[in-house]
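>>> Got a predicted structure here, sequence first:
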Amino acid sequence: MFNEPQTALILGGTGRTGSLVAKMLTERGLSARTASRHGSDVLFDWDDTTTHADALAGVDRVYLVTPIMRVTYADQVAAFLDLAEATGVRHVTYLSTYNGDKAPQEVDIAAVETGLAHRQAITHSILRPAWVMQNFSDEHLPVIDGAITVPTGGGTETFVDAADIAAVAVETLLHPDAHAGAQYAPTGPQALTVSEVADIIASVSGRPVSHHDIDRDTWINGAVAAGVVPADYAVMLRWLTGAIVSGNGSTPNDDIEKVIGRPPTTFRDFAQRNVHAWNAPAEG
């Protein structure tokens, strides 16, 4: 089916995994076209369907990143995939979420997974990664006034490097037939509390860092009130944090090593590689 590789379309092409997927694919000899609203090879806007056909021209595989900061998008994705099928796409690798098949009904993560599985002309691979380590080095869970503020109830998560997620995605895009129907859950090698993450950041940066395990409702309501997330996204935050609080956060597995042939990155290695993120002037 894929004897003559063409071009992979990378949605979210400037994002944490998308930019890495594009770079790695190019290094491996497959043409990669990044697509997003700003800064990519082509303009792509989920809400402007006139941008979809140009993005898909000459493409035979897609790295699918759904609209961010919203919970309802299954119909938009289905329409895009209809067009993708019609224009020659034969494989889709979907960036889902850990336990995405068990997401709340109000969130369209599982609906997209199901929709992909029902398509006959397109093979697919599903990636359900744990929380990414980059959350701690960017604006998602920054160190502010010496603390990382997020509700976890002392629970653990196997934080995973976005580069490892991208490496798994690359294999599925380079060898779609070998990964058709695959469901991978990329995780880090260790289940860590956020307090343990804070200790590692402190040890590599030389800065005191602690975990402020805030009340979950206070944190979610504050994010909505501050305009950080839209009000309907609260259900997503409640689900994601609730898994950790209840002790049902992600657990280590061998999916990364099984697909790319090496163990996943440890949080300490990630922190040492990104120490500059915490050595910048403190916010607060």
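Ah, there it is.
>>> contacts, neighbours, all on C-alpha from now
Noted.
>>> ranges for the helices of the stretch 51-200 of the chain?
Applying DSSP state H, counting those that start in this stretch to the stretch 51-200 of the chain gives helices spanning 52-56, 74-86, 109-117, 162-174, 194-205.
>>> deepest of the ones you listed, which one?
Burial of the helices of the stretch 51-200 of the chain is given as mean neighbour count (mean count of other C-alpha atoms under 10 Å); helix 162-174 ranks first at a mean of 24.
>>> what residue lies at the spatial centre of this protein?
L95 (5.8 Å; C-alpha atoms, centre = their mean).
>>> and that residue, what is it in contact with?
By C-alpha atoms under 8 Å, 6 or more residues apart in numbering, the contact list for L95 reads 63-66, 126-129.
>>> next one: D215
P151.
>>> ok, the closest residue to I244 other than its chain neighbours to V197 distance?
Of all residues not flanking I244 in the chain, G155 sits nearest, at 5.0 Å (C-alpha to C-alpha, 6 or more residues apart in numbering). Plainly put, G155 is 12 Å away from V197 if you go by C-alpha to C-alpha, to the nearest Å.
>>> Comparison target below:
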Amino acid sequence: MTILVTGATGRVGRIVARELVAAGERVRLAARRPDGDGDRHQVALDFTEPATWPAAFDGVRALFLVRPPAIGNVRRDLLPAMAAARDAGVEHVVFLSLQGVEKLRGAPHALVERWLAESGMSWTFVRASFFHQNLLTPHGSDIRDRDELVVPAGTGRTAFVDAEDVGAVAAAALLNPGAHAERAWTVTGSRALDYHQVVEVLSAELGRPIRYREPSVARYVRHARRHLDMPWPMVAVTTAIYTSARLGLAAGLTDDVETVLGRAPIDLADFARRERAAWS
């Protein structure tokens, strides 16, 4: 069975691919523009370019799906490709989704979930909470260069998760589709932290004090554009995420990582210790 991994160079996709290869699976790595490093397992896949679909989907029985951030209109720019994948013989789709998306019916991820549930293919939704890795990108330069974390989250708590755990759960669903079919896993860490606690963890691991600054939304937007070089779409997304945290909507915890992987999730302190050099 060939497994197609979309977003194969991204934060989660590369982990999924690594886990599948380690398990001995035949993996095809899809990217909008393959990097041309000579990897014969790479394939071009642009969800908006039907000419790229046949080669990408040929012989594929399972698919890891990541919605590209640039695609907002999923009905027009993503779902036709998924229909083509189904028609080409794809039987199971593992979709990287968002924690709480079932309450956001108009969100792009929610639309994809509903379509997949009615597509005739089997499916698994991996609904991830807020990644540890966001403290590296886009907020890494604040921590590294200014010893501060600037987000408008107030005292709200966030159920952080490590991308390693998200990728491992997705890979498990691809390796054993029958055990994960028609399941929605909400993948979180084991504790929800406010950002005062986050900087305490970072300060302890980095050996220097990191401050938490709590700007207004307007000041955060200016900071994100001026100091973090954050594009407008990401400014909008992160503002919504931190507003959700401030309102107490991002703190939900599950034991799904332990249920699927048989181990505890990676803790923020372990992540900070692992990635210490990135903030040095």
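Structure's in. What do you need? Please read these numbers as outputs of a predicted model, since none were measured by experiment.
>>> do you know how far V161 of structure 2 is from A128 of structure 2?
From V161 of structure 2 to A128 of structure 2 the distance is 7 Å (C-alpha to C-alpha).
>>> which residues do those two both contact?
In contact with both V161 of structure 2 and A128: 187-188, using C-alpha under 8 Å, 6+ apart.
>>> is it true that L4 of structure 2 touches A30?
Yes: between L4 of structure 2 and A30 there is a contact under C-alpha atoms under 8 Å: 6.8 Å.
>>> who's more crowded, the two?
L4 (29 against 23; other C-alpha atoms under 10 Å).
>>> For the nearest residue to V74 of structure 2 once chain neighbours are set aside, give me its contacts.
Distances taken as C-alpha to C-alpha, 6+ apart put P108 closest to V74 of structure 2, at 6.2 Å, once the chain neighbours are dropped. P108 of structure 2 sits next to 72-74 when contact means C-alpha under 8 Å, 6+ apart.
>>> related to what we said a few turns ago, find the residues that touch each one of L4 and A30 of structure 2.
Applying C-alpha under 8 Å, 6+ apart, one finds that L4 of structure 2 and A30 are jointly contacted by A56.
>>> In the stretch 1-150 of structure 2, what residue spans correspond to strands?
2-5, 26-31, 42-44, 60-65, 92-98, 122-128, 148-150 (DSSP state E, counting those that start in this stretch).
>>> Please name whichever of these is nearest to V221 of structure 2.
strand 148-150 (10.3 Å; C-alpha to C-alpha).
>>> Using the aligned residues only, give the average distance of that closest one to structure 1.
Superposed on structure 1, strand 148-150 of structure 2 shows a mean distance of 1.0 Å to its aligned residues (mean C-alpha distance after the TM-score superposition for structure 1).
>>> Run the chain-centre distance for that strand.
22 Å (C-alpha atoms, centre = their mean, to the nearest Å).
>>> Equivalent analysis for stretch 106-125 of structure 2, please.
Relative to the centre of its chain, stretch 106-125 of structure 2 is centred 16 Å away, using C-alpha atoms, centre = their mean.
>>> re the thing from before, which contacts among the contacts of L95 of structure 1 does structure 2 share?
By both residues aligned by TM-score structural alignment, their matches' C-alpha atoms under 8 Å, the contacts of L95 of structure 1 still in contact after alignment to structure 2 are 63-66, 126-129.
>>> Ranking by neighbours, what's the top pick from those?
Counting by other C-alpha under 10 Å, top hit in the kept ones among the contacts of L95 of structure 1: Y63 with 28 neighbours.
>>> I figured A234 of structure 1 was touching W219, is that so?
No: the pair A234 of structure 1 / W219 is not scored as a contact, 10.0 Å apart, by C-alpha under 8 Å.
>>> Please tell me how far A198 of structure 1 sits from I68 of structure 1.
27 Å.
>>> List the contacts of the nearest residue to I266 of structure 2 once chain neighbours are set aside.
Counting by C-alpha to C-alpha, 6+ apart, I266 of structure 2 lies nearest to D162, which is 6.2 Å off, once chain neighbours are set aside. The contact partners of D162 of structure 2, taken as C-alpha under 8 Å, 6+ apart, are 131-133, 189, 265-268, 271.
>>> Could you report the distance from D162 of structure 2 to E118 of structure 2?
From D162 of structure 2 to E118 of structure 2 the distance is 30 Å (C-alpha to C-alpha).
>>> what residue of structure 1 takes the place of V90 of structure 2?
Aligned counterpart of V90 of structure 2 in structure 1: V89 (TM-score structural alignment).
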